[in-house]
Structures are given as structure tokens and as C-alpha cells.
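Colleague: Sequence first, then the predicted structure, then my questions.
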Amino acid sequence: MLFDTHAHYDDDWFDTDREALLASMPAHNVGLIVNPGCTVETSETAIRLAETHDFMYAAVGIHPEYSMGVTQADIDRIRELSAHPKVKAIGEIGLDYYWEKRSPETTPPREKQKQLLRAQLELAREVGLPVIIHDRDAHEDCLNIVKEYDDLRGVYHCYSGSLETAQEILKLGWYLSFTGVITYGKAKKARHIIEHLPMDRIMIETDSPYLTPEPERLQAKRVRNSSLFVHRVAERIAEFQGLTVEEVERITTENGKRFFAID
């Protein structure tokens, strides 16, 4: 069955039908889901969802978007949450420079983001968990920082960097995860990267409720993404790698289970 390694079912877009939707996943060939937190509160929600559904697991962490105002008490709470048996990673954490020019007044300064990233990487090292990295328009800084923690295991979620950066990440023994973005018409760069990656380092995800794949994305202006569409990512990777969809399903599920230490 398919493994959606990154989906945000704590998002309020799922408030009207969350439980019914999640209950339907096994019947739609989705066997495993990891829900990462982006704040202390959403990390707590991710754990509650994982407790409710056997096939769900959680990651806990603070997204760089929320770097301002983070206290030591917040980091301590993430540490406490990380001890839960269904928590499989610290994340999502990282750097995000995308909004600097679009909304500079609300974008956390780079140094604040870097400080929070390092604090959570230190935490991951302390508690012995892998990390889920968010890197948006911050490729050089993010890679330089994670290289300081080359003893950790990690995955770059929704990978958007270059092939050269991907190769540097692979040298660390890390993984790359891809979303429905690779199904878009202009995804030539993603195809070039995926064609050159070893399949044993690739995972698939939806980043639900965002990044709805095609053709669902083309059906309406705003279509909510969910794990029901993760098969679209597997189909496109199969095309890029010259494999069957079944092979990609099996390999990416094995990769995800190995990375998150799920039996």
C-alpha cells in the first residue's frame, strides 16, 4: 500500500470530514501516513490523530514561519512530545525565505530561522530521531546547516532544489521526498532530478491539503489535496524512472518505513 510521508490533517480544511476521510484511506490503498506538526499545538494534534488511527504516525516540530516568539518552553514541550511512541521524527523544521520580498514585515529574520533550526536539530540529536526539513528558497543556507549535523538522519520534504544540491544531500545518507508538484506541466526540472536519483532514497508525499496534483488540480481553482491523491506522485515517479507504479509503490513504502523506523 502507499505511504504518504507528509500530510497535515491538523489543518482546518479537514474540519468538516476529517474522521470519515481518514477512515477511508485503507480502502483507497493508502496504508501509512505521517502527520508533521508546524507548531506546538499542531504537533499535539498530530499525536492525537496518530493515537486514533493505527496507520497514522506523527512528527513534532516548529516550522520556520513561526520562528518569532518561540521560547525555550516551546522547545521543551517539543522534547516532551517527541517521547510519544507514535512520534517518528522532528519536523517539519527548516528555513523559508520565500516571503521575504512578498511580505517582509511578517517574515521572520533569517538569523531567527537559523537559530530555531539549529535548536531543533540539536534536539533531534538528543532524542535520537530523524528530521523532516522544509527548505524553500534557502537551499545554500539550509544545506550548510544540516551538514553541521551529519550524524543525523533526515529527509528534505517537497524537494525543490537542484540536482547538485540533491547529490550533496544524498552524500549525507539523507532522503528526498516529492509531492504533486512533479505532476505539473512545467516540472521539467523535477523530472531531470528524479531520473538521476537512486530509488532507495526517494519518498512520496502529498503535503495535504496543499499542492494538489494534476489532473485533480485542473478540475477547479482550489481543490483540497489529500492522501487519496498520493498515487499521482507514484505514477509520475514511475514514468520518470522507467518503472511500474507497483514497483514505485513498494520501494517508496519500504523507504518510508525504514526511514521512520516503522515495522
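Modeller: Nice, thanks for sending it over.
Colleague: use CA for all of it now, contacts and neighbours both
Modeller: Noted.
Colleague: Could you tell me which strand of this protein is the longest one?
Modeller: strand 87-96 (DSSP state E).
Colleague: Now do it: everything it contacts.
Modeller: 36-38, 47, 57-65, 81-82, 110, 113-114, 117, 120, 124, 129-138, 142, 260-261 (Cα atoms under 8 Å, 6 or more residues apart in numbering).
Colleague: among those residues, which are in helices?
Modeller: 47, 81, 82, 110, 113, 114, 117, 120, 124, 142, 260 (DSSP state H).
Colleague: any idea how far residue 200 is from the third one?
Modeller: Looking back up the chat, that one is residue 82. Remark: distance between residue 82 and residue 200 (Cα to Cα, to the nearest Å) = 26 Å.
Colleague: Structure two is appended below for comparative analysis:
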Amino acid sequence: MMDLHCHVDLYPDHDKVLKDIDSSGIYVLSVTTVPSAFRGTVALTNKLNNCRTALGLHPQLAHQRYNELSLFDSLCDGTRYIGEIGLDGSKGYAEHMEVQQVVFEHILNKCCEFNDKILTVHSLNAVDKVLELLSVYPKAGRPILHWFLATKKQVDRAVELRCYFSIGPAMLHSARAKKIISWLPKDRVLLETDGPFAKVKGKILFPSDVIEVVNYLSMQWNTSADAVQYQLKINLKTLLT
């Protein structure tokens, strides 16, 4: 199994999340929110063979940290994984959309210099613009749309753009999110937690909690949990190769 969107460095108890990753054996992508956090997060998880660190600049921080783009550029060849990146059109952030777009396009353009990047992308209340920019920069890498809330038409467009979709336990507590999950092609589904920000019944999610999604997909797909895990394994392998 995997957790392809987890803010390992932002857990209040690092020892607890690192132990969870180690003991579960789950493949974890530790995303960062600013380039200046990248090296420290790599150091935090460097003893874990099943954890990789992504280089990111979160859209909610773009207007404050756009001056870190040069640092992003200097670090970009040090990891295959890029995230968290994207756009956020929700209240309090829509007013900064112009600088968010400058930052997102800069990152996508930089990633076009490589041929193997995996992108974990935030698109809250900005789905159409995110998809438009991913279509403009098709060589930037393979996008994983994190916690994707969209219309059926937008899902279909994302599939056309060869996107993957990471879904987490917190999404299972939303009727809207479950409807969207039902639209996703089985061969594009991956798992995430978005811990420690995402919670279920007030409890912070840890990577091992992705089993809840496996059990849900088992019911939705009318197959065994083992079959779901096998499909997810194939999806991850295809993404990475």
C-alpha cells in the first residue's frame, strides 16, 4: 500500500509518524509546503527505506514564499517527486491567485527540463485552471490530483490528461467526495492521508490508516481487499515506470 500525500514534517509527534511508516511498511511520499523545508524533511526520514520526500511550494503559501523559487530550482534535480504544488481558489487565497499561478507555472516549466517527475497537485476551488495549466505543460511530469473535488466533466478531462487521483480516509466521510471516487477509473486510483491536516472524528490520520480506503474500495468495486491492494500496487508501479 501507499500514502502518496503525507506531511511527515508537520506532525506534532515525529517519532510517532516515523514509527507508523516503519512498522507498516507502507510506501510514503512525504510532501513539503516550502522549498526551505525540503532538506530538513529528507534528513528526518533518511533512515526509512519506504519513504521519499517531495519538493513543494504550497499554493496557500505562494504569496508569502514566492522568493523561494530560486531555491526550488536549485533543489529540483535532487528528487523525482514534486509537491505539494497547485492552485487554491478558496476564501482567503483567491485574492492571491495571480502570484499562485506565477509560482505554479514556474514550477511546471522547471519540471519540463526533466523527464521523470511525479507531481502531487492541489486544486481546491481551482480545478479548471489547474487542468488548463497541466495541459499547457504536458512534459512537466505525471500529475496526481490530491483530494480531487470536481464535476464529472472535470474528472473526465483529468483522465484525458493522464492524471492519477489520490484518495484518503477523510474523503469517505463526504457524500460529494464518495460520488467523485465512484467516477474514477480503477487504474488511476492511489491512496493518501494528507496527515496531519486531515482527520477523522478528530483523530489525526497516519499512513497506516489508508487501509480504511482499501476496505471501502473493496465494497465499491465488489472485490476482495487483496484484489484492491493488487490493483493499487499495479497503479503505483505504472506511475513510477
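Modeller: The structure has been received and is ready for your questions. Treat the numbers as computed from the prediction; the structure is a model and nothing was measured.
Colleague: ok, back up a step: from the contacts of strand 87-96 of structure 1, list the buried ones, please.
Modeller: Neighbour-count burial within the contacts of strand 87-96 of structure 1 applies to 36-38, 47, 57-65, 81-82, 110, 113-114, 117, 120, 124, 129-138, 142, 260; the criterion is 16 or more other Cα atoms under 10 Å.
Colleague: how about the helices of structure 2, start to end?
Modeller: 14-24, 38-45, 62-65, 69-75, 97-111, 127-136, 152-160, 175-183, 211-220, 225-240.
Colleague: May I see those arranged in TSV, with distance to residue 4 of structure 2 as well?
Modeller: Below are those laid out as TSV (distance: least, Cα to Cα, whole Å):
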stretch	distance to residue 4 of structure 2
helix 14-24	12
helix 38-45	15
helix 62-65	22
helix 69-75	20
helix 97-111	19
helix 127-136	19
helix 152-160	18
helix 175-183	16
helix 211-220	13
helix 225-240	10
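Colleague: quick one: contacts for the counterpart of residue 39 of structure 1 in structure 2?
Modeller: Aligned counterpart of residue 39 of structure 1 in structure 2: residue 34 (TM-score structural alignment). Counting by Cα under 8 Å, 6+ apart, residue 34 of structure 2 makes contact with 55, 56, 57, 58, 61, 65, 68.
Colleague: Residue 57 of structure 2 against residue 31, yeah?
Modeller: No: in this structure, residue 57 of structure 2 is not within contact of residue 31 by Cα atoms under 8 Å, at 9.5 Å.
Colleague: rewinding a little: out of the contacts of residue 34 of structure 2, which comes closest to residue 177 of structure 2?
Modeller: Checking the contacts of residue 34 of structure 2 against residue 177 of structure 2 by Cα to Cα gives residue 58 as the nearest, at 21.9 Å.
Colleague: Please pull up the equivalent of the closest one in structure 1.
Modeller: Using TM-score structural alignment, residue 58 of structure 2 pairs with residue 63 in structure 1.
Colleague: same deal with residue 126 of structure 2?
Modeller: With TM-score structural alignment as the criterion, residue 126 of structure 2 pairs with residue 138.
Colleague: Tell me who's in contact with its match.
Modeller: Contacts of residue 138 of structure 1 by Cα under 8 Å, 6+ apart are 95, 96, 97.
Colleague: Equivalent analysis for residue 150 of structure 1, please.
Modeller: Here residue 150 of structure 1 is in contact with residue 172 (Cα under 8 Å, 6+ apart).
Colleague: Counterpart of it over in structure 2?
Modeller: Per TM-score structural alignment, residue 150 of structure 1 is aligned with residue 138.
Colleague: Report the separation between its match and residue 109 of structure 2.
Modeller: When Cα to Cα is applied, the distance between residue 138 of structure 2 and residue 109 of structure 2 equals 10 Å.
Colleague: Thought residue 179 was touching residue 187 of structure 1, still the case?
Modeller: No: counting by Cα under 8 Å, residue 187 of structure 1 stays clear of residue 179, with 11.3 Å between them.
Colleague: When the two are compared, which one has more neighbours?
Modeller: Each of residue 187 of structure 1 and residue 179 has its neighbours counted (other Cα atoms under 10 Å); residue 179 has more, 28 against 12.
Colleague: measure the more buried one to residue 148 of structure 1 for me?
Modeller: 27 Å.
Colleague: Now do the buried residues in stretch 24-40 of structure 2.
Modeller: Within stretch 24-40 of structure 2, the residues that count as buried by 16+ other Cα under 10 Å are 25-36, 38.
Colleague: how far out from the middle of the chain is it?
Modeller: 11 Å (Cα atoms, centre = their mean, to the nearest Å).
Colleague: end-to-end on stretch 49-61 of structure 2?
Modeller: End-to-end for stretch 49-61 of structure 2, by Cα to Cα: 30 Å.
Colleague: and what of stretch 77-92 of structure 2?
Modeller: Stretch 77-92 of structure 2 has an end-to-end distance of 33 Å (criterion: Cα to Cα).
Colleague: and if you look at stretch 155-165 of structure 1?
Modeller: Across its full length, stretch 155-165 of structure 1 reaches 13 Å between end residues, using Cα to Cα.
Colleague: hang on, the earlier thing: now do the match of residue 150 of structure 1 against residue 131 of structure 2, distance only.
Modeller: Taking Cα to Cα, one finds residue 138 of structure 2 at 10 Å from residue 131 of structure 2.
Colleague: And residue 100 of structure 2, by the same measure?
Modeller: In terms of Cα to Cα, residue 100 of structure 2 sits 14 Å off from residue 131 of structure 2.
Colleague: before we move on, what about residue 46 of structure 2?
Modeller: 33 Å.
Colleague: The two: which has the busier surroundings?
Modeller: More crowded of residue 46 of structure 2 and residue 131, by other Cα under 10 Å: residue 131, with 21 against 13.
Colleague: Who are the contact partners of the more buried one?
Modeller: By Cα under 8 Å, 6+ apart, the neighbours of residue 131 of structure 2 are 157, 158, 161.
Colleague: Tell me the counterpart of the last one in structure 1.
Modeller: In other words, residue 161 of structure 2. Superposed on structure 1 with TM-score structural alignment, residue 161 of structure 2 falls opposite residue 172.
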